[in-house]
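Enquirer: everything below, folded, please.
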Amino acid sequence: MNKIILTSLLLLQTLIADKIDDYNQGVYAYSDKNYIEAAYWYKKAAVQGEAFAQTNLAVMYYLGQGIKQDYKEALYWYENAANQGNPTAQLNLGYMYKNAIGTQQDYQKALYWFEKAALWGDAYAQYHVGQIYYLGEGIEVNYSLAMSWYEKAAIQGDRDAQYALAYMYENAKGVAQDYTKAFYWYKKSALQGDVNAQLSTGYMYENAQGIAQNYHEAFNWYEKAAKQGNLLAQYNLANLYYNALGTPQNYEKALYWYEQAALQGDVNAQVNLAYMYDSAKGTAQDYKKAFMWYEKAAKEGNATAQQNLAIMYYFAQGVEQNYEKALYWYEKAALQDKAIAQNNLAELYYNALGTPQDFGKAKYWYKKAAHHKIANAEYKLGEIYYKGQDTIVDYQNALLYYEQAANEGVVHAQYKTAQMYLKGLGTAQDYKKAFDYFEKAALQNDINAQVNLGYLYYNGKGVAQNYESAYYWYKKAANEKSQEAQLALANLYYDGLGVSQDYHQALLWYEKAASEKNLKAQLNLAYMYYDGMGIDQDYKKALYWYEQAALQNSKIAQLNLGYMYYVGNGTLQDYKNAFSWYEKAALQDEVSAQYSLGYMYEFGQGVDYDYDKAVYWYEKAALAGNIEAKSKLDKLLKRKKDKPKT
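Expert: Alright, predicted model coming up:
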């Protein structure tokens, strides 16, 4: 019995020596990159049960080194070694079960073998145990156990575990949120080159999370990650270059990094890159490239890109003008609640561009934009309600939206709001509010508002009467060629109100307005020349301006023009022309012209004598209260009555 045991012991020692020797032969061959020979010796030792040889043989089957790649064989030999307690085999076996390599996926077996290796202190195995608990792969999610295993691996310097642990602290997964600890572990991982950790470290520096804000450090970490191809880091780095944060402003480098991220499909980078080409930042303006990048981002659903793409179609920037496509992309962006797109979409419907005119749809989208305080939308809603477009005229709602836009600084809305308060439309008449809004618009150089402000000062409505202020505002508008203001300014010079009386200045401003066919200015100019008010009397010029006013159908001008032809003032006496102008005025119920027409028919001046027509016109004038006409009528009628019968 003792001999047998001894013999057995001697045989066991020989076998152990042989398999170790075989294993060592494999190691030597492998180190010399003689993989075929290494595989031979490893297999020889593995068959004898040498765990390290089994593990190394599994690796060679896995990688196809010196032997045909065979995942099932790799799994087989890993399992043999793992069952003997080899931590490397246990780790790799867990990896194969987790990722379904050479076997069906089995998270429970993966966890079993990862835990075996983890208990040996293998950091990578500890990380994978943490991952399975974190993700709940084959088991329930358990953040507490995940954190425990991540921490073990992180302390050993595993960068993936450090990143995962930091993420849990940052996002309060199984632990109270702690930016300081998150930053600590992100930076540990980042220092080992983990690209995501570098990104996160940069982000925390940029946003003062767990560390004092430091744009320069953020820049450094973003740059490290960007150079490793991380698209978010590339995008953030571009932002820092663009906004001069942590580095001097450099649009060219911003453009470069936006493009790197854009080429990887980052939509925000595509939008910003398009904007830089659109606005010539860091590059020559290039609408075609801007259009290309906006289109890429727009097709990915980015609302800003959709909005800007529509603008480019609308204005023919980098593409042929196409209102239909502008409408299409505005609607896409509008449905994502982009206020400018909502306003511009409404404009297309309002103005029938790329679509039939539709005030209902215009109103719908203007209201959406108005909700975002887009002033143009508020103003246009005021217009729709004021004009009764797609609705009955509604002054109350018109005033509501006009006033909203007015308070946003829209000058036309300020003017319209003032007009409604002045006239009492949609509200009680309120001269004070009218004055306030006219003043707002006037200060923005709205000429009509300046005229109305002058009017309110002149008449003391909504403000104390002040001729000097009236003069000031009329003068501003007059200098901008407002006929109404020129007329009012001339009147102030004529009457000496708010300014020293000056007939020559009055004449000057009347002439400016009259030259633009302002009827009242033409009449006043004619009066001044006719009467020689502060200037030399000049019947010819009076005649000229009366004629200009008469051609605008002024019955007063027609009357006076008739008189000047009748008596020969500024022209040769001309009864026919006198008659013609008197007739025009008479037909507009000008009483003196009716009398004069009767007179000319009675005496055959410029027209054949006509008793009946003389009676007709005298009668019309008499009925309107003209005493001379009544007297003439009575005499004519009496003459006819007293005329002897033949």
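Enquirer: for the rest of this, base every contact and every neighbour count on C-alpha atoms.
Expert: Noted.
Enquirer: let me see the contact set for residue 593.
Expert: Contacts for residue 593 were tallied using Cα atoms under 8 Å, 6 or more residues apart in numbering; they are 559, 582, 583, 585, 586.
Enquirer: let me know the secondary structure of residue 248.
Expert: coil (DSSP: H, G, I helix; E, B strand; the rest coil).
Enquirer: where's it relative to residue 284, distance?
Expert: Look at residue 248 and residue 284: by Cα to Cα, to the nearest Å, they are 20 Å apart.
Enquirer: what's the answer for residue 393, then?
Expert: The value you get for residue 393 to residue 284, if Cα to Cα is used, is 50 Å.
Enquirer: not counting sequence-adjacent ones, nearest residue to residue 202?
Expert: Distances taken as Cα to Cα, 6 or more residues apart in numbering place residue 218 nearest to residue 202, at 3.9 Å, with adjacent residues excluded.
Enquirer: can you report how many residues lie near that neighbour?
Expert: Residues lying near residue 218 (other Cα atoms under 10 Å) number 27.
Enquirer: give me the contact list for the helix or strand harbouring residue 260.
Expert: When elements are assigned from DSSP states H and E, residue 260 belongs to helix 251-263. The contact list for helix 251-263 (Cα under 8 Å, 6+ apart) reads 230-232, 234-235, 237-242, 268-270, 272-273, 276, 281-283.
Enquirer: elements contacting the helix or strand hosting residue 273?
Expert: Residue 273 belongs to helix 267-279 when assigned by DSSP H and E. Helices and strands touching helix 267-279, by 3 or more Cα pairs under 8 Å, 6 or more residues apart in numbering; DSSP states H and E, are helix 251-263, helix 287-299.
Enquirer: JSON lines for the ones you listed, including mean neighbour count and distance to residue 93?
Expert: JSON lines is the format used below for the helices and strands packed on helix 267-279 (neighbours: other Cα atoms under 10 Å; distance: least, Cα to Cα, whole Å):
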{"stretch": "helix 251-263", "mean neighbour count": "22", "distance to residue 93": "38"}
{"stretch": "helix 287-299", "mean neighbour count": "22", "distance to residue 93": "44"}
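Enquirer: in CSV: those, plus distance to residue 592.
Expert: Below are these laid out as CSV (distance: least, Cα to Cα, whole Å):
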stretch, distance to residue 592
helix 251-263, 80
helix 287-299, 71
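Enquirer: which residues of the stretch 451-600 of the chain fall in helices?
Expert: With helices called from DSSP state H, counting those that start in this stretch, the stretch 451-600 of the chain shows them at 467-479, 483-495, 503-515, 519-531, 539-550, 555-567, 575-586, 591-603.
Enquirer: can you list contacts of the helix holding residue 273?
Expert: Helix 267-279 is contacted from outside by 235, 255, 258-259, 261-262, 282-287, 289-294, 296-297, 300, 302, 304-305, using Cα under 8 Å, 6+ apart.
Enquirer: following up with a second sequence; could you model it the same way so I can compare the two?
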Amino acid sequence: MNKQFYSLLILLTIFIWNNNNIALSKESKINISQLKKQAKRGDAKAENALGDYYDSITRMPVNEGCFPYNRRQTIKYYTKAARQGYTKAQKSLGMLYTQLPCSEYDKGIYWLKKIAFKGDVEAQMRLGYVYYMTSNVIEETIFWYEKAAKLNNTTAMLELGRIYEKYDYDKAIYWYKKGMALGNAYSSFGLCNLYFMSQDTPEEEIKRYKEKGLNKDNKKSDKYCLISANQGKAEAQFTVGAQYMTGRRVLKNEKKAMEYFKKSCLQKYDMGCDAYHGKMNFNDVTY
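Expert: The predicted structure follows:
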């Protein structure tokens, strides 16, 4: 793409974006005054709609730091609706307060809990994330991720697997397998990595894992890596391809190797592309 074409593309994008915002502004003027009248009468739905409106235009360029006028208006109307028990506003407010870089976690947690205890998975996931990022009390993170996981959220299962790897291998394996069974390629790749040991892994390290309840096993690692590759994980596809290319722990099959490299490359995984285009020295690859 030449520079002139690239510059024209940027200008066109800005033109379309500006015109869309102008259209939004013109359309909004028709309804905003009516919504404000309804909001003054305590209509929670109208208050939430106003919160949505001001949230949509907060993304326009402003020079007032974390709390431009639009954001203050967003919070004002969401709060009015949230205090009346309007769940959409409570969720929006909770998400808004936990956004970086302008987070107010205590307020966000307060509103998210209102709906998380009622079974809102997205709120449960955000609470798990917030506690993980801001607290040394891992129990709160686990509490919320487990609630989401029990509602079949595979991302929560994956996060639990990652957390439990540091504390309890049996529980890590349990949650990884739950996620894998529901088709989560990252969970099956978690198992692949958990069981893997390279030819350079010291015996002392393998012994330490065993003492903590984990028997490293490359047969299991290969099994789960293949599952992950077939579920679509690009890194696992590269790993399986590398095995077929070199014949390590499998019968050498360059055709199959190239099939997996291609799949990996199509997902823009750099090592997969290098392998597919013949730019990789497999003597330098540990797997």
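Enquirer: now residue 284 of structure 1, what's its secondary structure?
Expert: coil.
Enquirer: and it, how far is that from residue 235 of structure 1?
Expert: On the measure of Cα to Cα, residue 284 of structure 1 and residue 235 of structure 1 end up 21 Å apart.
Enquirer: neighbour count for the two, which is higher?
Expert: residue 235 (27 against 11).
Enquirer: name the element the more buried one belongs to?
Expert: Using DSSP H and E, residue 235 of structure 1 falls in helix 231-243.
Enquirer: what comes up buried for that helix?
Expert: Neighbour-count burial for helix 231-243 of structure 1, with 16 or more other Cα atoms under 10 Å as criterion, is recorded at 231, 232, 233, 234, 235, 236, 237, 238, 239, 240, 241, 242.
Enquirer: adding distance to residue 47 of structure 1, write the residues you listed out as CSV.
Expert: Below are those laid out as CSV (distance: Cα to Cα, whole Å):
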residue, distance to residue 47 of structure 1
231, 49
232, 51
233, 51
234, 53
235, 55
236, 56
237, 56
238, 59
239, 61
240, 61
241, 62
242, 64
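Enquirer: please identify which of those residues is nearest to residue 565 of structure 1.
Expert: residue 242 (78.6 Å; Cα to Cα).
Enquirer: aligned counterpart of the closest one in structure 2, please.
Expert: Aligned against structure 2 by TM-score structural alignment, residue 242 of structure 1 finds its counterpart in residue 98.
Enquirer: what does residue 217 of structure 1 give?
Expert: So residue 217 of structure 1 corresponds to residue 73, using TM-score structural alignment.
Enquirer: quick one: its match and residue 54 touch, right?
Expert: Yes - counting by Cα atoms under 8 Å, residue 73 of structure 2 does reach residue 54; the two are 6.3 Å apart.
Enquirer: distance of the residue nearest to residue 202 of structure 1 from residue 228 of structure 1?
Expert: Counting by Cα to Cα, the gap from residue 218 of structure 1 to residue 228 of structure 1 is 16 Å.
Enquirer: residue 248 of structure 2: what's it in contact with?
Expert: Counted by Cα under 8 Å, 6+ apart, residue 248 of structure 2 has zero contacts.
Enquirer: who touches the residue mapped onto residue 150 of structure 2 from structure 1 in this structure?
Expert: For residue 150 of structure 2, the aligned residue in structure 1 is residue 299 (criterion: TM-score structural alignment). Under the criterion of Cα under 8 Å, 6+ apart, the neighbours of residue 299 of structure 1 are residue 306.
Enquirer: go on, the one 3 residues further on?
Expert: Counting by Cα under 8 Å, 6+ apart, residue 302 of structure 1 touches 267, 268, 333.
Enquirer: repeat that for residue 103 of structure 2.
Expert: 96, 97.
Enquirer: if I look at it, how far off is residue 260 of structure 2?
Expert: 42 Å.
Enquirer: residue 185 of structure 2 now?
Expert: Plainly put, residue 185 of structure 2 is 15 Å away from residue 260 of structure 2 if you go by Cα to Cα.
Enquirer: residue 142 of structure 2 too?
Expert: 35 Å.
Enquirer: go on, residue 218 of structure 2?
Expert: Distance from residue 218 of structure 2 to residue 260 of structure 2, by Cα to Cα: 19 Å.
Enquirer: which helix or strand contains the residue sitting nearest the centre point of structure 2?
Expert: Centroid-nearest residue in structure 2, with Cα atoms, centre = their mean: residue 155, separated by 7.4 Å. Following DSSP H and E, the helix or strand that holds residue 155 of structure 2 is helix 154-164.
Enquirer: follow-up on the earlier one: could the helices of the stretch 451-600 of structure 1 go into CSV alongside distance to residue 83 of structure 1?
Expert: What follows is the helices of the stretch 451-600 of structure 1, written out as CSV (distance: least, Cα to Cα, whole Å):
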stretch, distance to residue 83 of structure 1
helix 467-479, 99
helix 483-495, 104
helix 503-515, 108
helix 519-531, 112
helix 539-550, 116
helix 555-567, 120
helix 575-586, 123
helix 591-603, 128
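Enquirer: which part of structure 2 matches stretch 492-504 of structure 1?
Expert: So stretch 492-504 of structure 1 sits over no part of structure 2, by TM-score structural alignment.
Enquirer: follow-up on the earlier one: hang on, the match of residue 242 of structure 1 packs against residue 92?
Expert: No - taking contacts as Cα under 8 Å, residue 98 of structure 2 lies outside contact range of residue 92: 10.0 Å.
Enquirer: now stretch 178-196 of structure 1: buried residues?
Expert: 178-190, 194-196.
Enquirer: next step: these restricted to strands.
Expert: Among the buried residues of stretch 178-196 of structure 1, no member falls in strands (DSSP state E).
Enquirer: just those: which are in helices?
Expert: Counted as lying in helices by DSSP state H, out of the buried residues of stretch 178-196 of structure 1, are 179-190, 195-196.
Enquirer: need the contact list for residue 223 of structure 1.
Expert: Contacts of residue 223 of structure 1 by Cα under 8 Å, 6+ apart are 233, 234, 237.
Enquirer: state the distance from it to residue 196 of structure 1.
Expert: Taking Cα to Cα, one finds residue 223 of structure 1 at 12 Å from residue 196 of structure 1.
Enquirer: sec struct for residue 356 of structure 1, please.
Expert: coil.
Enquirer: tell me if I'm right that it and residue 347 touch.
Expert: No - at 11.9 Å, residue 356 of structure 1 does not count as touching residue 347 under the criterion of Cα under 8 Å.
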